[in-house]
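Engineer: Predicted coordinates and the sequence they were generated for:
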Amino acid sequence: MGIMRLGYIHMKVTDMEEAKNHYANLLGLYEVKAEGNKVWYKGWDEWDHHSVVLEEGGVGVTKFGYKVEYEDDIAEIEKKAQAFGATVERMSAGDNPEVGDGIRMVGPSGHTLEVYHSMTEYGTEVGTHNPEAFPRHLVGIGAPCLDHALMSTPNVKEQEEFFKATFDYFTTERVDTTLEDDADTIAVWMTNNNIYHQMAVLNGPQGGIHHFAFRLEDWNEVGRAADLMAMDDTPIDIGPTRHGITRGRTVYFFDPSGNRNEVFAGGLMSHRDRPMVTWTADQVGKGIFYHARELNERFTTVFT
C-alpha cells in the first residue's frame, strides 16, 4: 500500500499577520498562495505546491493530508478505512487548491485525514539540475520541510490500530503504563517507511494536536534555531535538548496563536524488522527529554 508521507497539515490561527511573520520570517517558509482567510506555504526543499495551510479563525488542526504512491492506492485505503468503521467520503480535484482527487475520512481520534495522489509540482528552491546544497538567501531558520506531527486522543490504542489497518503503519516506539500485556498505552510513534515517525499519537483531547515539526539537518541548526527564537522573543517550551524516544534533537516553541511547533534533527531510521522500543510511564521524562529527564507542566497539558 502506497502512503508515502505526511504531505500537508492545515492549521487554524487567530491572527494571520502575526502567523505570517512567524512562519515566513522565523521558520523561513515560502508563501505560495493566499486566498481569502487562508495562506499556503512550503519549505525550500519541498517540491510539491505546499505542506502547510494556515486559516485565520481559531487554533488547532483542521486536517492532515497524506500522499500515496499510486492512484489505485486511494481506493484500497478507502476500503480498509470503511472496513474499520471510519466515515469516508470522496474529494475532487480542486477541493483543496493544487491537490488532486482523493478521499477524506474521520478516524477514531476525531481528526480529518485526507489521502491524495497528486499535487501540483512547484519545485525546490535549488532545482533538480546540478543543485546547490541550499538556497543562498535563506530567511530565519530556513526550515527545508515538514517532518511529522503528534495528534491527541483519549484512546491511543484504537487510533494505533486504525493507522495499522488503513495506512499500513507500524509502531516504532511506545509508552505504556507498565510492561504487562494489559498495560494502558500513553503514546505511540508510527511510520510505514524509513522516517522513524510520520505521526505520533498521544493520550489527550479528542481531535487535538500537541505539535507539528519541521526537519533540520543537525544539532548546530537546532541551536541556531533556538537563538533566532530568542532574538524574536518567540516563546520556547523546551530545548534545545535531545529526545530519548527517537533520539532526535529538538526545540519546542509556540506560534503567536499558541500552536506548538518543533524543529527536529537526527533521530533513528526505521525498518520493519527493527524491534519496537517500549518505554514505561515512570521513565517518560527520560524518554521525552533525555537531558533533564523530567517534563514541564506546559508540555503535558497544552494542546490545541
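Structural biologist: Perfect, I can see it now. None of these values were measured; they are calculated from a predicted model. Numbering: from 1, shown residues only.
Engineer: contacts and neighbour counts: CA atoms only from here.
Structural biologist: Will do.
Engineer: tell me how far the ends of stretch 121-135 are from each other?
Structural biologist: 18 Å (CA to CA, to the nearest Å).
Engineer: Flag every buried residue along that stretch.
Structural biologist: 124-125 (16 or more other CA atoms under 10 Å).
Engineer: show me what contacts the nearest residue to Gly267 once chain neighbours are set aside?
Structural biologist: Among residues not flanking Gly267 along the chain, Gly248 sits closest, at 3.9 Å (CA to CA, 6 or more residues apart in numbering). Counting by CA atoms under 8 Å, 6 or more residues apart in numbering, Gly248 makes contact with 242, 264-268.
Engineer: Can you tell me how far Gly248 is from Val263?
Structural biologist: Taking CA to CA as the measure, Gly248 falls 10 Å from Val263.
Engineer: name the helices or strands packed onto the lengthiest strand in the chain?
Structural biologist: The strand spanning the most residues in the chain, taking DSSP state E as the definition, is strand 3-13. Applying 3 or more CA pairs under 8 Å, 6 or more residues apart in numbering; DSSP states H and E, we find strand 3-13 packed against strand 52-56, strand 60-68, strand 145-153.
Engineer: how far is stretch 204-216 from where the chain is centred?
Structural biologist: 6 Å (CA atoms, centre = their mean, to the nearest Å).
Engineer: just stretch 251-268 next, same as before
Structural biologist: 10 Å.
Engineer: distance between the ends of it?
Structural biologist: Using CA to CA, the two ends of stretch 251-268 sit 17 Å apart.
Engineer: Contacts for it, please.
Structural biologist: With CA under 8 Å, 6+ apart, stretch 251-268 has contacts from 13-15, 18-19, 22, 59-60, 147, 195-196, 210-219, 222, 225-226, 234-241, 246-250, 303-304.
Engineer: Mind listing what's buried along it?
Structural biologist: Residues 251-267 are the ones in stretch 251-268 that count as buried (16+ other CA under 10 Å).
Engineer: Kindly report the same for stretch 87-102.
Structural biologist: 88, 91, 99-102.
Engineer: quick one: which of the residues you listed is nearest to Gly287?
Structural biologist: Lowest distance from Gly287 to the buried residues of stretch 87-102 (CA to CA) belongs to Val88, with 35.5 Å.
Engineer: Next up, a structure to set beside the first:
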Amino acid sequence: MDEPLYELAHLGHAELLTPVYEESLAFFVDVYGLDLVAEADGSAYLRGWSDHDLTTLKLTAADHAGLGHVGWRTVSPQALDRRVAALEERGAAGKWIDGDVGHGKAYQFRAPSGQQMELYYEAEKYQAPADKASYLLNQPQSSVSRGVGAARIDHINVLSRDIPDARKFMCDTLGFKLREHLVPPGQPEVGAWLSLMNKAHDLAITREPADTTGRLHHLAYAVENRSDVLRAADVFCELGTPIEFGPAKHARTQGFFLYVLEPGGNRIEIFAGGIHIYAPDWEPVTWTTEGDGRSTGWGLAVPDSFHTHATPTLP
C-alpha cells in the first residue's frame, strides 16, 4: 500500500456558468437557499448557511452553462507548494492567479478529464452579522434559511472519457482516495467515487457519453438529514422547479438525494447522509451493477436524462 496523501482538505468552491444569470441567481438564492455575499464583474458569490468559508459558489454570466472551475483547498501553504510541484512534475501546465473573492493565490490547471481546477490555501472565514448569527458558537451562521435551505457544499461530479486515467491522476498527484467504482462485466469503468478525508466522496468521475471533454454532471450541496431532502421536494414543486430524479437512495455512497436543473441548465443535487470512512486501509469497493440490478439502492429508476444531459449541452 502506498503512503496516503492528506494534503488536500476539502472541496472549497465551484464556479458555475449560466446563460441566464438573473434567473439562475434568483434560483440559488430564493429556491436553493444560498446567501449572496458579493457581486463583481458579472459574477455572484454565494454560500450555504453551514459553510465556514465566505463563499463556496461563484455564479458567472456566460453564453452557455457548465463548470467554470472547481477549487480544492489544501491543508497548509506548504502542502499547496508540494502539490503544485507534483502537478508540474506530472506535466500539468498551470499558472498562478492572485486570487478571487474569498480566497488568496491559487494555482490553476486542467485535469485530464478537461475541467479547469485550482488549488489554494488562503481562505476568508465568514463572519455572520448580528441578524444572521447562530446561538451556537461553533456554527458559522443561523440555520434559519430560505427555500430548500442548502447547508454546505458537498461534492462535484465531472465527466471523463477515460475514468481510470482521470482518477489515477487525481489520486497520484493530489491525494484523492478511490472509495468505490462501477465496472460492469465486460465493459470499461463507468464511474469512480473519490474522497480526500473520511467522506463518502468529494469527487465523482463518471463516463462522458459524447466525443468531448470538460463537462459537468452535477454539483451537490448537503442538508442535515433525509427529512430535509423530502422537504426540498415539496419546496421545489411549490416554487416551480421540476424534479429530475429522486428522492431515492444511492447504492454507492448510500446518500439520500434529489436532483433538479437550475434555470441555466446545470444539474444541482440536494444530498444527505452517505457513509463515512475511518479505516486507513479501506479497500475500494467494486460494483458490477446498480444496486443488485436496481437502478439505485432503492427508489425510482434512473431517468434517461441522467445519462445524457450534462453541461455545456451539445448540439
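Structural biologist: The structure has been received and is ready for your questions. From a predicted model like this one, the values you see are computed outputs, not experimental measurements.
Engineer: Adding distance to Gly127 of structure 1 and mean neighbour count, write the helices and strands packed on strand 3-13 of structure 1 out as TSV.
Structural biologist: Converted to TSV, the helices and strands packed on strand 3-13 of structure 1 look like this (distance: least, CA to CA, whole Å; neighbours: other CA atoms under 10 Å):
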stretch	distance to Gly127 of structure 1	mean neighbour count
strand 52-56	20	22
strand 60-68	21	21
strand 145-153	15	23
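Engineer: Show me what Asp53 of structure 2 aligns to in structure 1.
Structural biologist: Aligned counterpart of Asp53 of structure 2 in structure 1: Asp48 (TM-score structural alignment).
Engineer: immediately after the longest strand of structure 1, which helix or strand?
Structural biologist: Sequence-wise, the next helix or strand downstream of strand 3-13 of structure 1 (DSSP states H and E) is helix 16-20.
Engineer: Mean deviation, that next one versus structure 2?
Structural biologist: For helix 16-20 of structure 1, the mean deviation from structure 2 after alignment is 1.2 Å (mean CA distance after the TM-score superposition for structure 1).
Engineer: Pull out the buried positions in that helix.
Structural biologist: In helix 16-20 of structure 1, counting by 16+ other CA under 10 Å, buried: 16, 19-20.
Engineer: whereabouts in structure 2 does it align?
Structural biologist: Going by TM-score structural alignment: helix 16-20 of structure 1 matches residues 21-25.
Engineer: can you list contacts of that stretch?
Structural biologist: Here stretch 21-25 of structure 2 makes contact (CA under 8 Å, 6+ apart) with 18, 44, 59-62, 262-264.
Engineer: Recalculate using a threshold of 10 Å.
Structural biologist: 16-18, 27, 30-32, 34, 36, 42-46, 59-63, 65, 262-266 (CA atoms under 10 Å, 6 or more residues apart in numbering).
Engineer: Turn the helices and strands packed on strand 3-13 of structure 1 into a markdown table, columns for distance to Phe134 of structure 1.
Structural biologist: What follows is the helices and strands packed on strand 3-13 of structure 1, written out as a markdown table (distance: least, CA to CA, whole Å):
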| stretch | distance to Phe134 of structure 1 |
| --- | --- |
| strand 52-56 | 20 |
| strand 60-68 | 25 |
| strand 145-153 | 12 |
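Engineer: Quick check: which of those strands is nearest to Phe84 of structure 1?
Structural biologist: Distance to Phe84 of structure 1, taken as CA to CA, is lowest for strand 145-153 among the helices and strands packed on strand 3-13 of structure 1, at 17.2 Å.
Engineer: For the closest one, give me the average deviation versus structure 2.
Structural biologist: Superposing on structure 2 and averaging over aligned pairs (mean CA distance after the TM-score superposition for structure 1), strand 145-153 of structure 1 comes out at 0.5 Å.
Engineer: Where does that strand end up in structure 2?
Structural biologist: Under TM-score structural alignment, the match for strand 145-153 of structure 1 is residues 152-160.
Engineer: And for stretch 261-270 of structure 1?
Structural biologist: Under TM-score structural alignment, the match for stretch 261-270 of structure 1 is residues 268-277.
Engineer: Can you tell me which of the buried residues of stretch 251-268 of structure 1 end up in strands?
Structural biologist: Using DSSP E, the subset of the buried residues of stretch 251-268 of structure 1 located in strands is 251-254, 260-266.
Engineer: Of those residues, which pair is most distant in space?
Structural biologist: Taking CA to CA, no two of those sit farther apart than Phe254 and Gly266, at 21.3 Å.
Engineer: can you pull the contacts of Ile77 of structure 1?
Structural biologist: Neighbour list for Ile77 of structure 1: 1-3, 68, 83, 88, 103, 115, 165-168 [criterion: CA under 10 Å, 6+ apart].
Engineer: so it, which of the three states?
Structural biologist: Put simply, Ile77 of structure 1 is helix when judged by DSSP: H, G, I helix; E, B strand; the rest coil.
Engineer: Alignment lookup: it to structure 2.
Structural biologist: By TM-score structural alignment, Ile77 of structure 1 lines up with Arg83.
Engineer: got it, and Val302 of structure 1?
Structural biologist: Checking TM-score structural alignment: Val302 of structure 1 goes with His309.
Engineer: Number of residues surrounding the closest residue to that match other than its chain neighbours?
Structural biologist: Distances taken as CA to CA, 6+ apart put His217 closest to His309 of structure 2, at 7.6 Å, once the chain neighbours are dropped. Neighbour count for His217 of structure 2, taken as other CA atoms under 10 Å: 26.
Engineer: Next up, identify which helix or strand His217 of structure 2 is on.
Structural biologist: In the assignment (DSSP H and E), His217 of structure 2 maps to strand 216-222.
Engineer: Which residue range of structure 1 does that strand align onto?
Structural biologist: Going by TM-score structural alignment: strand 216-222 of structure 2 matches residues 209-215.
Engineer: The matching stretch vs structure 2, mean deviation?
Structural biologist: Stretch 209-215 of structure 1 sits 0.5 Å off on average (mean CA distance after the TM-score superposition for structure 1).
Engineer: Just the buried positions in that stretch, please.
Structural biologist: 209-215.
Engineer: With stretch 6-22 of structure 2 instead?
Structural biologist: Using 16+ other CA under 10 Å as the burial criterion, the residues of stretch 6-22 of structure 2 that qualify are 7-21.
Engineer: ok, which pair from the residues you listed is furthest apart?
Structural biologist: Across these, the longest distance by CA to CA is 36.8 Å; it joins Glu7 and Val20.
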